[in-house]
Structure formats: C-alpha cells, structure tokens
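S.K.: Let me see the structure of the following:
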Amino acid sequence: MTEEKLEGLAVQLGTPSFVFDTDILKKRAGWIKEMIHPAKLCFAIKANPFLVEALESQADRYEVCSPGEFHICVERKLPMEKIVLSGVNKEYEDVRYAMEQGVTHYTAESRSQLELVSRCADELDRQVELLLRVTSGNQFGMSEADVTECIRDREKFPHVTMVGLQYFTGTQKKIMKKIAGEVEYIEDFARRLEEEEQFVTKVLEFGPGLGVPYFTKDDFEEDERLLTEFMELFQEPRPYDIVFEMGRFLTASCGYYMTKIMDQKKNDAVNVCIVDGGINHVNYYGQNMAMKTPILSYFPQHSLEEKDEEEWTVYGSLCTVADILLKKLPLTDARVGDYLVFHNIGAYSVTEGIYLFLSRKMPKIYLYSEDEGVVKLRDGLETWMLNTCK
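M.R.: Alright, predicted model coming up:
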C-alpha cells in the first residue's frame, strides 16, 4: 500500500484503527501455496480471526483452538470439512457441537481428549479422523509413550481413524538448523511407529513457526529466504500428506495499526507524545518497542517547519508506566493531530492486547483492497460495560 493511500485511510477512518490489506494477504498466501506445493496450507486462525473469509479460497484447513474460534467459523459459514478442531481443554459440549455441525478432523492433546472425541463420535455414529499431537516439552501434546499407547489401543475407538501426527514447537524461529532438527525428529518418530507398531502415518501436520521481520534493523530479505530454505528440507517426496500450519508468517505483513498524537509535553529532558492507542492494542509489539523501532509511517497534518529532528518517546493512553510504544523515535516538527501508522501488524495484536484494562474503547477494524475499497468489520467497541455489574 502506498504512503499516500495509508495517510488517506488514517484521515478517513479515524483512530485507533486496524486495517488489513487483503491484496497483500492474498498475494502472500498465493506465494506460500506455490512454495509449499504439494503440501497443504492450514491457517491458524488465532493469528487473526478477522481474515478467515479473506483466506477461504487459499486455506486448505483452518486450525481452531477454542469454542469461541469455532463459533466464529460457524457464524462466518466456513466449510466444516476444512476445520481441524485443536487445542487443550476440549470439553464435551464443544466437541459434540462441532461434530454435529459437520467437523470431521480433530487433534488429541492427551489420552482423555482421544477418549472424548471417540465418545462423541460413538454417540452420533460419526466417523472422524484424528491427529495425535506430539509434545515438544511444554503443555501441548503427548509424550512418545502416550502417543504409542493410544496407537496400540486404536481398535478400541471404532469411530476414530488415527491418520497421523501433529507437531509444533514455537514461533519466530529463524535458525534453520533448529527447524531441520525438529523435522528430522518427528519424521523419525513416524518411522519408528511404523516399524514397531505397524502404524502408517498418512498425514503429518507440522508448524514450522517461521520468523517474520518487524523492526527497522531486521533483515527483511530473510523472510523469503527462510521459506525457501525450509522447503529444501522437503525436496524428496514423502509417503504421507503434509500440512503446514501457519499463522504469523502468513498474516503479519498485511496489517496496519493507525493511531494519532493527542498530547505532547516535555518531562525533564524527554519529549513525550501521547497517542490514542497503546499496548492494549499492540501488545505484541509492546513487548519490544521500548528498545526496537518497528516499521512505521509518520503523517504530519500541517505544513512542516524547517526544524531539526527530535527524539520522542511515544506513550499510549493507559494509566500505567508500562504503556510505552517507542523510545527515541526521530520525528520532524511532530504535533498534536499527526498520525503514526505501524506496519506488519496483521498477526495477533488485533486480539491479544489487554483490551479491558482502563475500560478504553477497542479499535475499529477494516479490510481494504483495491477492488472493494474499505470494508468495516467492526466499529469502535466500548468495554466499560464489561467491567461493571448490571
């Protein structure tokens, strides 16, 4: 998106707002699909549930990890055959409801989850497919011993077909040697299961967790190189279908966060800007912004005077010293009413901010494309009603 278009949208739409450029999103999804072919692409909708419809033609699967996420899929009328119901703490009512809606793909994070999926399938007389998630040492998935035990007991679950394994170890990974070791591990485990348990893996779902660039000192060429190097690990054909689960790597680059300078002052030797956003809206960035500068655009709304650049510390509107977005941001003739637009914010921040803190209004959310222009998905949403008793 051009700088001129970005400024026009900031002025037109008001702040604080998120804008997701679906042209950028679909172009990136198409590139990823081409790079990973013949593997399938699974969109982890926790990265940005506002993009589920925009990706419908390119996502082969949707990873759904909570009852709320599943209700979004139902409300947006997503194809049930594309959904993989994943996540810890699946409950009976939620699994049964998903199965009644037509979901046939599930993962099991534990033996009890396998038994739960089997129970619902037995009650509804539905045949379903299930991936056994292998742990990487955290709360997700099962140990090799537990996975093996489930496989040995597979005849006890007549309505459940165990089709393979799921493996994901984390995000923002940029060291290919580490990722290659993870691929080698899970594929070796699949081989051992076939040799020792006569279990043939038909599907392997793998989350590479490839890193994305956010800050000015990041290597933005590394983005494309990472996927290229990752796919070199899969040059040889596999005896099973491969599904790559992606969230951040797929969606980060399509997003913009727009905020406006609302107040300025000088506290001792520090130039202070107060904006109408904050870490309640861009929490993921906020973990690093005090030390790193993200890619952003500055749009003054006045005729610039010939002044030297000054360094500004940018604070949000929350009553906490933690609400620092940026330190030492160089700006020329910055004034109240000017806009700051943060780039590459299409993943996570739209949902993971501490939105209820201070009962501030939530940002507006828009999609943008050249063909359709601006489409409002959500107006600014008041939160104070959630923080009081009726």
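S.K.: When you work out contacts or count neighbours from here on, use the C-alpha atoms and nothing else.
M.R.: OK.
S.K.: who's in contact with Gln172?
M.R.: When the contact criterion is Cα atoms under 8 Å, 6 or more residues apart in numbering, the partners of Gln172 are Gly209, Leu210, Gly211, Val212.
S.K.: Verify the contact between the third one and Arg225 for me.
M.R.: Put plainly, it is Gly211. No: under the criterion of Cα atoms under 8 Å, Gly211 makes no contact with Arg225, lying 10.8 Å away.
S.K.: Of these two, which one has the most company?
M.R.: Here Gly211 and Arg225 are set side by side on neighbour count (other Cα atoms under 10 Å), and the busier one is Gly211, at 18 against 12.
S.K.: State the distance from the residue nearest to that one when sequence neighbours are not counted to Pro208.
M.R.: For Gly211, the nearest residue in space outside its immediate sequence neighbours is Gln172; the separation is 3.6 Å by Cα to Cα, 6 or more residues apart in numbering. According to Cα to Cα, to the nearest Å, Gln172 and Pro208 sit 9 Å apart.
S.K.: Repeat that for Met385.
M.R.: If you measure Met385 against Pro208 using Cα to Cα, the figure is 40 Å.
S.K.: want to put them side by side, so please do this one too:
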Amino acid sequence: MNQEVITHIVNEFNTPIYIYDGEKIEHQYKLLKSCLPKHFEVFYSVKANPLLGVCQLFKKLGSQIEVASLAELQTAFQAGFTPDQIIFTSPGKTIEELETSIDRQIYSINVESLEEAILINHIGQKKGRQVPISVRINPDFNLSGAGLRMTGVPTQFGIDQSQLEEALGTIQSLPYLKLIGLHIYTGSQMLAASLIIKNMEEIIKLAITVSETYAFPLQFLDLGGGFGIPYFTGEQYLDMDELGKGLQTVWETYAHKLEGTRIGVESGRFLMAESGLFVTKVLYVKESKGTKYVVCDGGSNHHASSAFLGRHIRNNFPMHVHSQEEQDELTEVTVVGSLCTPTDVIGQKVKLGKVDSGDYIVVEKSGAYGLTHSPVLFLSHQLPAEVLYKQGQVHVLRERGSVEDFFKGQKLLSTHEELLQRT
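M.R.: Below is the predicted model of the structure:
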C-alpha cells in the first residue's frame, strides 16, 4: 500500500482513520499456515479486530474462528463461519452467551472454571442436549517468555493444574457435558521461536497425560498461540523457518498419540497488526517548557494501544509523517490527541521530520487491538472510519461515526409533570 493510495483514502474519508492492507492480512495468514504442521488449524482471535469484513476475509482464507462474546459469536456467523468452525473462550461467559452457543451448536465452549461447567450442564439439561466442552488449564509451567504471561501465575483464565483432579472428576460425572478437549494458552506476543516450540511441546505432553490419566479421548487440543510481531527498537521478527522446523519435529514425536485429534492454534496480533495503519491529522504544533507537542485529531480514545493506557512502562509504536521523504534532521516531539487528559499521548519523545499543522501522522502496526481496544466514549468524539484496501479497491468496513451516534439509547430525565401524568 503506497503513499498515493493512503493519500487518496485520507482525502476521501478524512481522519482519524484506520486503513488495513488486505494483501498483508492474506500474506500473514499464509505465512503462519506454512510454518504449522499440515494437521494444525488456525483460529482467528476476533478480539484482535472484530470487524465483520475482516472476519469475512479470514473465512475466505480458510481460517477457523475463536470468539469471546455474544457479539463476536454473531459476527462469526454473519461472516459465514459454520458451527463446527467456532470455539468460545472467555472467563466470564453469561447465561445468554452460553445458551446461544449451545443453541447454535458451536464446536466447543472452552470452560474456564468448574462453576461454569456446572452451569453449562444445567443449561444442557434444560435443553435436553449434551454440550461439547474443552477444559482450559492453567498449567504449573510457563516457558513462553511472553510479554503478557497468562499461565503459571494466578489468573482468571482456566483451572489450575493442581485442581484438575477434583474438577475433571466432577465434569466427567455431569451427564449433559461431553468433554472433547483441552485448551492451554500460556502468553501473548512471543518473539522467540525456540520458546514457542518448547512451550507447545509441554502443552502437548500435558494434554496427553491428562487425557490418559482421566481416560477420555482427546478430540480437540487448543494450543493457544502468542505468535508475536516486533513493535519496538531492538525487537526481532519471529524466525518462521525455525518455528516451522521445530513444530514439525514436535508433531512427528507426538502425532501417534494424537491420531484423530483436531489441533488448533489461535492468532490475532500476528495475523492483523502489521496490516493496519492509524492516520491522524495534525491540528496544532506548540511548545511547552522545552517540549514540542504535535496535537492531532485522533488520540488514545481511538488508539489506546499506542498510548499504552494502563501500562506501567510505555514505548512508542513506529510512526512517521505521511508523504515525507526520509530526512536527516529529526526533531524530538510528543504526539498527542485532543482529549482533556495528560494520558492522551500516542507518541512520547519520538523522532520525526519537520511537522506542521495539516500534516498527517501515520502510526504503523495498528491492525490489532486498535479501535477495538480503545475507550471510544471518552469525550464523545465520532468513531473513525475503517477501510480495507485490496487488489486496487477500497472497501469501507466501518463508516465514520456521527455526533448523533452518541445519543442512541439515551433518555432524557422525565419532568415532574410527565411523572404526574403517568400516575
């Protein structure tokens, strides 16, 4: 996606805006598939970017899908996924979400607690239907080296390995549950192939041990994911050749134990992050006590990940001034949005070329956990448009929001006279 394309899109749809490169999405999906053993399936993690058009593209590419809410479940169906291609993972599923998943007969509900399993059994009993589930385990090990660890520590995700005997004993006694598999997700944003390989080997070994110990056929094994992409200075791309060779060796070692088992990996960030650009227009350039500020029309309310909201340590996404040739002279600036809070910083002390009002700042690697991860209601700015560029065509995935959107569902207080009339 070249500079001219970006200029055309910005001129037509204004800013702030998310632009996704459909060719890059396809490339990342095929790259990941190419390094996995042939038997493995990819489940797109909708939470990374839940746009209907994005999910539709992954369906066309041959992906399965992993959802974590009722809206994501409905998105999966609208995008064309069939029940056998859908798994539901979340530590806090509501009764409505569970009932809909059961009614639509999705492939697996990944259970995160014994209490959830008991609730699913109760719903299954009411509906007269046995429900396929996979148990998510929080193992004692964590070899991931992940930026965000999700196992081996206290967590809301899954059932602790030390509690498996009691939990599986109860689950296997519940007549309306069909235990078909196990799910282990150890961490996110892993960049070392050797650690991913070792981690997945340990997951496979644990899954085989659990299925043999508790005497149930392992129909499904969700290995999680965590495939990372480099955002920051000093980070290296994941070595896909090493990953592919290592995973194939692991698979050849344990394939005889997993004959007939459906193997899945989840991915969102790896598939989507590098496809996306967040483009925001410079409104003002000012100085304050020695710091140069670039004030833009889009900020942390639209791109919380770039602002590192909620993080104790921040870094900067790669960014540049649009349509600007590479310059020798760079100036240190802080890029901010238009919110009335000092946390609205999407680039702190970044080095940019000459920047003026009317220029555009492009935040790279913004395809995953962008708008979907952001506090869009803060200050009630309109939602940015989201578009996808593929094979020379621009597809609008989400129209730009309007001021009227923020009044949908709201009600004025009733006056005293109106309350009297109702009585």
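S.K.: Tell me how the two chains score on TM-score.
M.R.: The TM-score (TM-score structural alignment, normalised by the length of structure 1) is 0.88; 386 aligned residues with a Cα RMSD of 2.9 Å.
S.K.: From Asp153 of structure 1, how far out is Val193 of structure 1?
M.R.: Wrong residue type there; residue 193 of structure 1 is Leu, not Val. Computed with Cα to Cα, the distance linking Leu193 of structure 1 and Asp153 of structure 1 is 13 Å.
S.K.: more crowded one of these two?
M.R.: Taking Leu193 of structure 1 and Asp153 together and counting by other Cα under 10 Å, Leu193 has the greater number of neighbours (18 against 9).
S.K.: Which residue in structure 2 aligns with the more buried one?
M.R.: Taking TM-score structural alignment, the alignment pairs Leu193 of structure 1 with Val210 from structure 2.
S.K.: looking at this, its match is in a strand?
M.R.: No: Val210 of structure 2 sits outside any strand when classified using DSSP: H, G, I helix; E, B strand; the rest coil, being helix.
S.K.: I'd like the distance between the equivalent of the residue nearest to Gly211 of structure 1 over in structure 2 and Ser275 of structure 2.
M.R.: Residue mapping for Gln172 of structure 1 onto structure 2 gives Gln189, with TM-score structural alignment as the criterion. Look at Gln189 of structure 2 and Ser275 of structure 2: by Cα to Cα, they are 16 Å apart.
S.K.: same thing with Lys349 of structure 2?
M.R.: Distance check for Lys349 of structure 2 against Ser275 of structure 2: by Cα to Cα, it reads 25 Å.
S.K.: neighbour count winner among these two?
M.R.: Legend: neighbour count by other Cα under 10 Å for Lys349 of structure 2 and Ser275, higher for Ser275 (26 against 16).
S.K.: which residues touch the residue positioned nearest the centre of structure 1?
M.R.: For structure 1, the residue sitting closest to the mean C-alpha position, by Cα atoms, centre = their mean, is Ala47 at 1.6 Å. Residues in contact with Ala47 of structure 1 (Cα under 8 Å, 6+ apart) are Gly247, Arg248, Thr251, Ala347, Tyr348.
S.K.: residue ranges of the strands in the stretch 101-250 of structure 1, please?
M.R.: 105-108, 128-133, 160-168, 203-207, 241-246 (DSSP state E, counting those that start in this stretch).
S.K.: Could you dump those strands into TSV and include distance to Gly87 of structure 1 and mean neighbour count?
M.R.: As requested, the strands of the stretch 101-250 of structure 1 are exported to TSV (distance: least, Cα to Cα, whole Å; neighbours: other Cα atoms under 10 Å):
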stretch	distance to Gly87 of structure 1	mean neighbour count
strand 105-108	8	26
strand 128-133	10	24
strand 160-168	11	22
strand 203-207	14	21
strand 241-246	13	21
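S.K.: tell me what the helix or strand Gly30 of structure 1 falls within is packed against?
M.R.: Assigned by DSSP states H and E, Gly30 of structure 1 belongs to helix 22-36. The criterion is 3 or more Cα pairs under 8 Å, 6 or more residues apart in numbering; DSSP states H and E, and the helices and strands that helix 22-36 of structure 1 contacts are helix 222-232, helix 248-251, strand 364-369.
S.K.: Out of these, which one sits most buried?
M.R.: Looking across these with neighbours counted as mean count of other Cα atoms under 10 Å, the highest average goes to helix 248-251: a mean of 26.
S.K.: other SSEs contacting it?
M.R.: Contacts defined by 3+ Cα pairs under 8 Å, 6+ apart place helix 248-251 of structure 1 against helix 22-36.
S.K.: buried ones in the helix it packs on?
M.R.: With burial defined by 16 or more other Cα atoms under 10 Å, the residues of helix 22-36 of structure 1 counted as buried are Thr22, Asp23, Ile24, Leu25, Lys26, Arg28, Ala29, Ile32, Lys33, Ile36.
S.K.: ok and that helix relative to helix 222-232, angle-wise?
M.R.: In terms of direction (axes from the mean of the first three to the mean of the last three Cα atoms, to 10 degrees), helix 22-36 of structure 1 departs from helix 222-232 by 30 degrees.
S.K.: which other residues reach helix 22-36 of structure 1?
M.R.: Surrounding helix 22-36 of structure 1, the residues in contact under the criterion Cα under 8 Å, 6+ apart are 40-41, 54-55, 58, 227-228, 231, 250-251, 253-254, 367-370.
S.K.: do stretch 117-126 of structure 1 as well
M.R.: Counting by Cα under 8 Å, 6+ apart, the neighbours of stretch 117-126 of structure 1 from elsewhere in the structure are Tyr92, Val95, Arg96, Met99, Glu100, Tyr106, Gln127, Val128, Phe157, Pro158, His159, Val160.
S.K.: Counterpart of Leu148 of structure 2 over in structure 1?
M.R.: When structure 1 is aligned by TM-score structural alignment, no residue sits opposite Leu148 of structure 2.
S.K.: Isn't Leu148 of structure 2 up against Leu191?
M.R.: No: Leu148 of structure 2 is not in contact with Leu191 according to Cα under 8 Å; the separation is 11.9 Å.
S.K.: Who has more neighbours out of those two?
M.R.: Relative neighbour count places Leu191 above the other of Leu148 of structure 2 and Leu191, with 22 against 13, counting by other Cα under 10 Å.
S.K.: Quick check: the more buried one touching Glu242?
M.R.: No: applying Cα under 8 Å as the test, Leu191 of structure 2 and Glu242 come out as separate, 11.6 Å apart.
S.K.: hmm, back to that, among the strands of the stretch 101-250 of structure 1, which comes closest to Leu304 of structure 1?
M.R.: With respect to Leu304 of structure 1, and counting by Cα to Cα, the nearest of the strands of the stretch 101-250 of structure 1 is strand 241-246 at 42.8 Å.
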